[in-house]
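> mind looking at a prediction? Sequence and model below.
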Amino acid sequence: MVLRIAVQSKGRLFEETMELLQEAGIKLNNIKRTLLIPAKDFPVEILFLRDDDIPQAVATGVADVGVVGENEYMEKDEAADIVKRLGFSKCRLSLAIPKDEDYKGIQWFEGKKIATSYPHILNKYMEKQGIKAEIHIITGSVEISPSIGLADAIFDIVSSGGTLVSNRLKEVEVVMQSEALLIATKNLPQEKKDILDELIFRIEAVQSAEGKKYVLLNAPEDKLDEIFDILPGMRSPTVTPLATEGWCSVQSVIEDKRFWEVITRLKASGAEGIIVLPIEKMIL
């Protein structure tokens, strides 16, 4: 029994998905110019598709699960279940208008022509807002539509906003946030559910370790309470008596973003021999 995973064939989502699978121990042979690739040591195979084809492929059972942007999942509105939010490839879907326009609210879009590759999401949003606008469907280069007179505004993916600026546009309404999703076909057989559960377990182990460091240090016993306040760890730090009377070895996990703050406080509390190690996986 093999679990088939649909993955975007190129772009940022492809790169981040491949990196995550590799960290989760899913090893693949050469992936260039190949549509379907089996993993070498785990019962999965990877099916490479266009991003907008993945929701339908999963919903119809062509693939058992898929990694897809939330924007495409919501746009296609296929009958597939979200089994995990993956937290990467984040972006947003926003309405943008020419930079020099005077924008005072959503009513600006009444009667306007909006270019987009996401008509389903935009239609639902405009209906909810009570706005009647003409939606012009474009499959690529949406951002140039206002400058060539094809539309008054656009509805498109925004990451950094640089593309909008270069096309003299400004973002005025954020309609939805998007990230990578792991979706699955309904009524997945139990054998494939078991493989999926193991895959999710591995993914969570990788993601739990992101942005964290493992710290080992020596500390005087009379300073442990103070050091525990600095190093809360996952539940509590691990403490081991040392051969030197009155001293202990302490082990814990800290967030990378607080690294220097924590190390400075540990030294001030009497900690010595501090060793900091990277964490590849963390099983909670």
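Ah, there it is. Residues are numbered from 1 along each chain as shown.
> can we go C-alpha only for contacts and neighbour counts from here?
Noted.
> how about residue 177, what does it touch?
By C-alpha atoms under 8 Å, 6 or more residues apart in numbering, the residues touching residue 177 are 90-93.
> in this structure, which residue is closest to the centre?
Note on the chain: the residue nearest the mean C-alpha position is residue 88, at 1.9 Å, using C-alpha atoms, centre = their mean.
> test my guess that it contacts residue 179.
Yes. Residue 88 is within contact range of residue 179, at 5.8 Å (criterion: C-alpha atoms under 8 Å).
> got the residue ranges for the helices in this structure?
Taking DSSP state H as the criterion, the chain carries its helices at 12-23, 54-59, 70-76, 119-129, 162-166, 190-209, 224-230, 259-268.
> highest mean neighbour count out of these?
Ranked by mean neighbour count, those are led by helix 54-59 with a mean of 24 (mean count of other C-alpha atoms under 10 Å).
> what's the separation between the residue sitting furthest away from the middle of the chain and residue 272?
What lies farthest from the middle of the chain is residue 245; by C-alpha atoms, centre = their mean that is 48.1 Å. For residue 245, the distance to residue 272 equals 15 Å [C-alpha to C-alpha, to the nearest Å].
> just to revisit the earlier point, in CSV, list the helices of the chain along with distance to residue 144.
Output for those, formatted as CSV (distance: least, C-alpha to C-alpha, whole Å):
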stretch, distance to residue 144
helix 12-23, 22
helix 54-59, 27
helix 70-76, 21
helix 119-129, 17
helix 162-166, 9
helix 190-209, 37
helix 224-230, 52
helix 259-268, 44
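> for the ones you listed, which one sits closest to residue 249?
helix 224-230 (10.1 Å; C-alpha to C-alpha).
> helices or strands next to the closest one in the packing?
On a contact count with 3 or more C-alpha pairs under 8 Å, 6 or more residues apart in numbering; DSSP states H and E, helix 224-230 meets helix 259-268.
> ok, residues contacting the helix it packs on?
By C-alpha under 8 Å, 6+ apart, the list of residues contacting helix 259-268 from outside reads 227, 230-231, 254.
> now those in a markdown table, with distance to residue 111?
As requested, those are arranged in a markdown table below (distance: C-alpha to C-alpha, whole Å):
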| residue | distance to residue 111 |
| --- | --- |
| 227 | 63 |
| 230 | 58 |
| 231 | 58 |
| 254 | 54 |
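> this is the comparison structure:
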Amino acid sequence: MSNDKLTLALQKKGRLSDGSIELLKLCGIKVSNGGNHLKAVAEGFPLEILLLRDDDIPQYVADGVADIGILGMNEVLEKKKDVEVVRNLGFSKCRLSVAVPKTVEYTGRNFLQGKRIATSYPVILEDFLAENNIQAEIHSISGSVEIAPSIGLADAIFEIVSSGGTLLSNGLREVDIIMRSEAVLISNPNLSELKKKLLSKLLFRIEAVQKAKHNKYILLNAPESKLSEIISLIPGMKSPTVLPLAEKGWCSLHSVISEDDFWEVIDNLKDAGAEGILVVPIEKMVV
């Protein structure tokens, strides 16, 4: 592990890996294809990449073999290693849920009392059961958890759910969402000052990408008589940019609006007299 670079642990392959590589790309960091190797080369930032199983990442970061890592919050909670969650990343979203056979009536969490539950997340499940004063038999399975009820191994399962298709194909239905998870950036709590500075620079890039993703750049034409009203609807990062148009009595406004408020703002702008509204994606946003 280099002292003048950050070592980042990533999932070797899969949806989480793809999302991580895409985030780094948007941050100006190109990662070469590691193939079957455990390391990959990064360009555009002082970074070394380790390609690992996602459930091994917490241990590598806690031990200092890797300085930082990207993985699901579910794995952080399951492994309970000495790492710090630095930032939520907003991709690879899923949920940990209880599922039962379609023909079984789920009467609430009390249904689990005395039942057999199959899972690949026994630590999170044990904590959940303890918090709800439920006594149940936990069957820890490393894979193919969904088949457990059909072969008589369990009465219910506790497992990761994304679309729910795997549950349906195994005759199960999701009945209780216990927690929601997404990709997070974790760090070793004992980084050197140099590596803390490098991590801060990386977080700056990530923040710029995330803010751009959740905001839109908007351009519109507005009559000067309606300018104050329209400005009140789109305050922007500080205030909108206002430029005179060639046509007398009209201005062009440039600003930024949140993705969450997008349609409501657009409707209000039209009602206030705005015309020629253009909305453009933002690649990076530094404030």
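Cool, the structure landed. Just so you know, these numbers come straight off a predicted model, no measurement behind them.
> for PyMOL, what selects the buried ones among the contacts of residue 177 of structure 1?
Restricted to buried positions by 16 or more other C-alpha atoms under 10 Å, the PyMOL selection for the contacts of residue 177 of structure 1 reads:
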select buried, resi 91+92+93
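> lining up the contacts of residue 177 of structure 1 with structure 2, which overlap?
Comparing those with structure 2 on both residues aligned by TM-score structural alignment, their matches' C-alpha atoms under 8 Å, the contacts found in both are 90-93.
> aligned partner of residue 235 of structure 1 in structure 2?
Structural alignment (TM-score structural alignment) places residue 235 of structure 1 against residue 238 in structure 2.
> its match: what's it in contact with?
Applying C-alpha under 8 Å, 6+ apart, no residues contact residue 238 of structure 2.
> and it, how far is that from residue 210 of structure 2?
For residue 238 of structure 2, the distance to residue 210 of structure 2 equals 19 Å [C-alpha to C-alpha].
> what are the ranges of the strands in the stretch 51-200 of structure 2?
68-72, 84-88, 94-101, 116-119, 137-140, 156-161, 172-181, 183-187 (DSSP state E, counting those that start in this stretch).
> and those strands: which comes nearest residue 226 of structure 2?
The closest of the strands of the stretch 51-200 of structure 2 to residue 226 of structure 2 is strand 84-88. By C-alpha to C-alpha, the value is 40.3 Å.
> what residues in structure 1 pair up with the closest one?
Using TM-score structural alignment, strand 84-88 of structure 2 pairs with 81-85 in structure 1.
> related to what we said a few turns ago, nearest to residue 175 of structure 1, of the contacts of helix 259-268 of structure 1?
Comparing the contacts of helix 259-268 of structure 1 against residue 175 of structure 1 with C-alpha to C-alpha places residue 254 closest, at 35.4 Å.
> which residue lines up with the closest one in structure 2?
By TM-score structural alignment, residue 254 of structure 1 lines up with residue 257.
> ok, that match touching residue 215?
Yes. The criterion here is C-alpha under 8 Å, and residue 257 of structure 2 meets it with residue 215 at 5.6 Å.
> what's the neighbour count on residue 186 of structure 1?
Using other C-alpha atoms under 10 Å, residue 186 of structure 1 has 15 other residues around it.
> which residues does it contact?
59, 79-81.
> and if you look at residue 169 of structure 1?
96-99.
> ditto for residue 218 of structure 2
With C-alpha under 8 Å, 6+ apart, residue 218 of structure 2 has these contacts: 253-257, 277-280.
> which of the residues you listed sit farthest apart?
Once C-alpha to C-alpha is applied, the contacts of residue 218 of structure 2 give 253 and 280 as the farthest pair, at 13.5 Å.
> looking at those two, which is more packed in?
Each of residue 253 of structure 2 and residue 280 has its neighbours counted (other C-alpha under 10 Å); residue 253 has more, 23 against 11.
> from residue 278 of structure 2, how far off is that one?
Separation of residue 253 of structure 2 from residue 278 of structure 2 (C-alpha to C-alpha): 10 Å.
> identify the contacts common to these two.
Common neighbours of residue 253 of structure 2 and residue 278 (C-alpha under 8 Å, 6+ apart) are 218-220.
> mind putting those residues into TSV with distance to residue 192 of structure 2?
Compiled in TSV, these are given as follows (distance: C-alpha to C-alpha, whole Å):
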residue	distance to residue 192 of structure 2
218	42
219	45
220	48
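> these in strands, which ones?
Members of those lying in strands (criterion: DSSP state E): 218-220.
> equivalent range in structure 2 for stretch 107-126 of structure 1?
Taken onto structure 2 by TM-score structural alignment, stretch 107-126 of structure 1 occupies residues 110-129 there.
> and stretch 6-19 of structure 1, by the same measure?
The aligned range for stretch 6-19 of structure 1 in structure 2 is 9-22, by TM-score structural alignment.
> can you check stretch 192-206 of structure 1 too?
The aligned range for stretch 192-206 of structure 1 in structure 2 is 195-209, by TM-score structural alignment.
> that stretch vs structure 1, average distance?
With mean C-alpha distance after the TM-score superposition for structure 1, stretch 195-209 of structure 2 departs from structure 1 by a mean of 0.6 Å once superposed.
> chain center to that stretch: distance?
17 Å (C-alpha atoms, centre = their mean, to the nearest Å).
> just give me the match in structure 2 for residue 171 of structure 1.
So, by TM-score structural alignment, residue 171 of structure 1 is matched to residue 174.
> the closest residue to that match other than its chain neighbours and residue 230 of structure 2: what is the separation?
Nearest-residue entry for residue 174 of structure 2: residue 99, 4.3 Å, with adjacent residues in sequence omitted and distances by C-alpha to C-alpha, 6 or more residues apart in numbering. According to C-alpha to C-alpha, residue 99 of structure 2 and residue 230 of structure 2 sit 50 Å apart.
> same check on residue 36 of structure 2?
56 Å.
> now do the same end-to-end measure for stretch 255-268 of structure 2.
Start-to-end span of stretch 255-268 of structure 2 (C-alpha to C-alpha) is 15 Å.
> quick one on the thing from earlier: give me the buried subset of the contacts of residue 218 of structure 2.
Taking 16+ other C-alpha under 10 Å as the criterion, what is buried in the contacts of residue 218 of structure 2 is 253-257, 277, 279.
> burial measure for residue 189 of structure 1, as a count.
Neighbours of residue 189 of structure 1 (other C-alpha under 10 Å): 10.
> and the gap between it and residue 85 of structure 1?
22 Å.
> what's the answer for residue 169 of structure 1, then?
31 Å.
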